[in-house]
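Undergrad: compute the structure for the input listed below.
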Amino acid sequence: MIYPERFSNLADYAFPRLRALLDVHEPGGEPLALTIGEPQHAFPSWVGDVLADNIAGFAKYPPNDGEPDLLAAISAWIDRRYGVVVGPDRIMALNGTREGLYNAAMALCPETKNGKRPVILTPNPFYQVYMIASISVGAETIFVPATADNGFLPDYASMPADVLDRTAIAYICSPSNPQGAVASRDYWRELIALAEKHDFRIFADECYSEIYRDEAPVGALEVAAEMGADPERITIFHSLSKRSNLPGLRSGFVAGGTESIRLIRQLRAYSGAPLPLPIQRVSTRVWSDEEHVIENRALYNAKYKMAEEVLGNLPGYHTPEGGFFLWLPVEDGEAAALKLWRETGVRVLPGGYLSRDVNDKNPGKGFIRVAMVAPMEEMRRGLTLIRECLYD
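TA: Now for the predicted structure:
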């Protein structure tokens, strides 16, 4: 049998790699998983009631793009959150942001750019779907370091002009996964100006936008509107997974220019799976409610205050501006994760599993990612064990 070469050198995904590393060893204490970014706070109590009231909707095929009420609720949320009017024709409901981040590249990346193979820029470390989307469309993936030296956000302007002229799409995550860095208004302005100059699209992954410490992160569409940029330049992706503690709902949205969304909708009509009607009805209600989001954010911020008490005096420790991960410096992330598991039972993710080697350097190798999702006392126990095992 013949198989595609483009996927032949893929490493295992991060979590199968982690299982292969750890599961051949016994844990050194009561297991505590701080690996996956799966929220464990309670979702709104009324979600089950809305789902039950609309259970008959599972007997119908759902609309491809999202029900009018859902698209209107998302449009209203964008207006409240960012002060930008985005009509329902510029929005599509998603089965979580991963679907959108992948399929938007399939729908919008050209076969050539200025007569040459297109480039897709991605931060390094990165959410792995960016890379696989680039491979799938036949683009050249260029991994741009996002390290402490540049505020954990990629410096795309440092790319050579000939690379930027071939660039079709630049992925950017704010707040970033895994480091929790927030793109400032100036960062967005500079990136949008660069995209206008070199004629590429920005895919803004903003699924952690509602989990922040002090100030709400500025949004890509917000800055683009202030600049009067081409609406087709920016495509944003949001989710209820983190904002509302509903990762299993698989509900999010993509918004952008009218033509971009038309093409993404068209591809979905052929190849995708729209959200079931009961889930669309729940999503409509959830996007319309902010009270639970405020409560959720307060719970995370209490955990970060506790983390500062436990880890704040460690060299290199910093509280991230947003998101719910700690990005902790170690000598070797894989060795640290293995030592921690064997001696304490605490399970974390090596930073190198979220990065790619470029010129024999992996910007995630010297880190571990810790998901701050467990209940408060479990987090306190886990962070204390991390400190005692890896740092004291």
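Undergrad: can we go C-alpha only for contacts and neighbour counts from here?
TA: Noted.
Undergrad: tally of neighbours for residue 298?
TA: 15 (other Cα atoms under 10 Å).
Undergrad: correction: the previous question concerned residue 226.
TA: Quick note: residue 226 (other Cα under 10 Å) scores 10 neighbours.
Undergrad: need the residues that contact the helix or strand harbouring it.
TA: Here residue 226, judged by DSSP states H and E, is contained in helix 220-227. Here helix 220-227 makes contact (Cα atoms under 8 Å, 6 or more residues apart in numbering) with 82-84, 185, 188-189, 192, 204, 230-231, 234-236.
Undergrad: go on, stretch 372-390?
TA: In contact with stretch 372-390 (Cα under 8 Å, 6+ apart) are residues 32, 34, 37-41, 300, 303, 306-307, 310-311, 324-326, 330, 336, 339-340, 343-344, 346.
Undergrad: now do stretch 117-131
TA: By Cα under 8 Å, 6+ apart, stretch 117-131 touches 98, 101-102, 109-112, 134, 138-146, 153-154, 156, 163-164, 166-172, 177-178, 351-352, 354-356, 363-364.
Undergrad: burial of the residue lying closest to residue 157 once chain neighbours are set aside, as a residue count?
TA: Among residues not flanking residue 157 along the chain, residue 194 sits closest, at 6.9 Å (Cα to Cα, 6 or more residues apart in numbering). Neighbours of residue 194 under the rule other Cα under 10 Å: 15.
Undergrad: for the comparison step, fold the sequence that follows:
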Amino acid sequence: MVSERPHPSTGRLDRLQPYPFQRLRSLLADATPPVGRGAIPLSIGEPRHPAPAMVGEALRVSLDESLGRYPATTGTAALRETIAAWLQWRFSLPSGRPDPAHEVLPAAGTREALFAVTQAFVEPGNRPAVFMPNPFYQIYEGAALLAGGEPVLLDTRAENDFEPDLGAITDAQWARCGLIYLCSPGNPNGRVLSHAFWERLFAIQQRHGFVIAADECYSELYREDAEPPLGLLAACQAAGRTAFEDCLVFHSLSKRSNVPGLRSGFIAGDARLIERFSRYRTYQGCALPEHVQSASIAAWGDEHHVRDNRRAYDRKFALARRILQPVAGYHDPQAGFYIWLPVPGGDDEGFCRGLYQASGVTVLPGRYLSRPSREGDPGAGYVRLALVAEEAICEDALERIGNFIQTYA
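TA: As a prediction, this is how the structure comes out:
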């Protein structure tokens, strides 16, 4: 008789929750869209606009030469200098700040860097709490759990203008905080955090000491006629925190330049944290191939394609205002490519399933991006729409959603 081999304990892995799109597949598994109507996915935030030609060209030109070399964890000086110059231009930072040699670190997109930051800086035996907005990008929660930390949720609700409620956290809770994730512009609500918010947070940070990790991957998808969103480094500069003390920003080319497959981004901020993070990443083994770095230099060095990108999103958000606002009023996002749409009756899962069966359009239930709190689930009663497809497809999908809302209501 062969005894069953015991499974090794997975511990922290068992605490991970299913990813939102896995839950969506389960919700729609036995649902059938109408015959003769093509399916339109608005559930996943994967950019569909054309990638800039110069990025592909730079990739091809440098590919053969770079394949025979291991890339350095810190990237090439040329890439770091290009990133630093872009940050200075974009956020009106003084010359030489950030310092490309000590305050900039390339990353394989924001996802891997946002995950890795907790592994590097959260100490479960000392300051285990990892704060994050609720709803949130699920990587924040998974990173906290796998680092042995404790996720602490800051609800973002309409009545609070979708800003995390810092006042809801006690001094005792702040004292246990090792790191706080913030997303500005926000996913899913498109909210840009204000100077006043950052000043309040800086005052708390000075009392308690923790790392601020600002996910700014949607920062370039603002409305073309609006002010560019404020970033954490600019907020630091305005507050006199010229060394970006205990602050890190995370940026990506995926949304800005429509190249999610390139897997390229960066971390910038406090030189002391960058040095420690670089040491961690040397062991982690995550370095950008040199041909990816060459393509990234081309992307960060060009703003024409970024302006074209914004104008394309502007047209789609104008369509959404015309079609959806009259039947389901929503907060127009300041930036990003999502609409955080309130659902008639508040049943986001039922709405999502009914919409798919009636029209073939998939959206993401808001509760799949959030967790219940004492005040209720801040994601329940919303669905997230990603306006990433080409304009005609988005218009078709928005019309279908608008017609369904009138029937559903």
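Undergrad: any chance of the contacts of helix 220-227 of structure 1 in a markdown table, plus neighbour count?
TA: Shown next, in a markdown table, are the contacts of helix 220-227 of structure 1 (neighbours: other Cα atoms under 10 Å):
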| residue | neighbour count |
| --- | --- |
| 82 | 18 |
| 83 | 14 |
| 84 | 19 |
| 185 | 16 |
| 188 | 19 |
| 189 | 18 |
| 192 | 24 |
| 204 | 22 |
| 230 | 13 |
| 231 | 17 |
| 234 | 23 |
| 235 | 24 |
| 236 | 24 |
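Undergrad: farthest pair within the residues you listed?
TA: Pairwise distances among those were taken by Cα to Cα; the largest, 18.2 Å, belongs to 83 and 192.
Undergrad: helix, strand or coil for residue 39 of structure 1?
TA: Following DSSP: H, G, I helix; E, B strand; the rest coil, residue 39 of structure 1 is assigned to coil.
Undergrad: how about it, what's its match in structure 2?
TA: Under the alignment (TM-score structural alignment), residue 39 of structure 1 pairs with residue 47 of structure 2.
Undergrad: contact partners for the counterpart of residue 98 of structure 2 in structure 1?
TA: Alignment note: residue 98 of structure 2 maps to residue 86 in structure 1; criterion TM-score structural alignment. Neighbouring residues of residue 86 of structure 1 by Cα under 8 Å, 6+ apart: 75, 78-79, 255.
Undergrad: closest one of the contacts of helix 220-227 of structure 1 to residue 246 of structure 1?
TA: residue 236 (19.4 Å).
Undergrad: trace the closest one over to structure 2, please.
TA: In structure 2, residue 236 of structure 1 lands on residue 249 (TM-score structural alignment).
Undergrad: so how far is residue 32 of structure 2 from that match?
TA: 42 Å (Cα to Cα, to the nearest Å).
Undergrad: residue 74 of structure 2 now?
TA: 49 Å.
Undergrad: aligned counterpart of residue 285 of structure 2 in structure 1, please.
TA: By TM-score structural alignment, residue 285 of structure 2 lines up with residue 272.
Undergrad: burial of that match, as a residue count?
TA: Look at residue 272 of structure 1: counted by other Cα under 10 Å, it has 17 neighbours.
Undergrad: what sits against it?
TA: Counted by Cα under 8 Å, 6+ apart, residue 272 of structure 1 has zero contacts.
Undergrad: distance check, it against residue 104 of structure 1.
TA: Taking Cα to Cα, one finds residue 272 of structure 1 at 12 Å from residue 104 of structure 1.
Undergrad: ok, back up a step: and the contacts of helix 220-227 of structure 1, which of them are in helices?
TA: 82, 185, 188-189, 192 (DSSP state H).
Undergrad: could you export those as JSON lines, including distance to residue 198 of structure 1?
TA: Listed next are these as JSON lines, based on distance: Cα to Cα, whole Å:
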{"residue": "82", "distance to residue 198 of structure 1": "26"}
{"residue": "185", "distance to residue 198 of structure 1": "20"}
{"residue": "188", "distance to residue 198 of structure 1": "15"}
{"residue": "189", "distance to residue 198 of structure 1": "14"}
{"residue": "192", "distance to residue 198 of structure 1": "10"}
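Undergrad: so which residues of the stretch 1-150 of structure 1 form strands?
TA: Taking DSSP state E, counting those that start in this stretch, the strands of the stretch 1-150 of structure 1 run over residues 32-33, 91-94, 119-124, 140-145.
Undergrad: okay, stretch 306-313 of structure 2 sits on what stretch of structure 1?
TA: So stretch 306-313 of structure 2 sits over residues 293-300 in structure 1, by TM-score structural alignment.
Undergrad: quick one: distance of that stretch to the chain centre.
TA: 18 Å (Cα atoms, centre = their mean, to the nearest Å).
Undergrad: please enumerate the helices of the stretch 51-200 of structure 2.
TA: 53-66, 77-91, 109-121, 138-146, 171-175, 195-208 (DSSP state H, counting those that start in this stretch).
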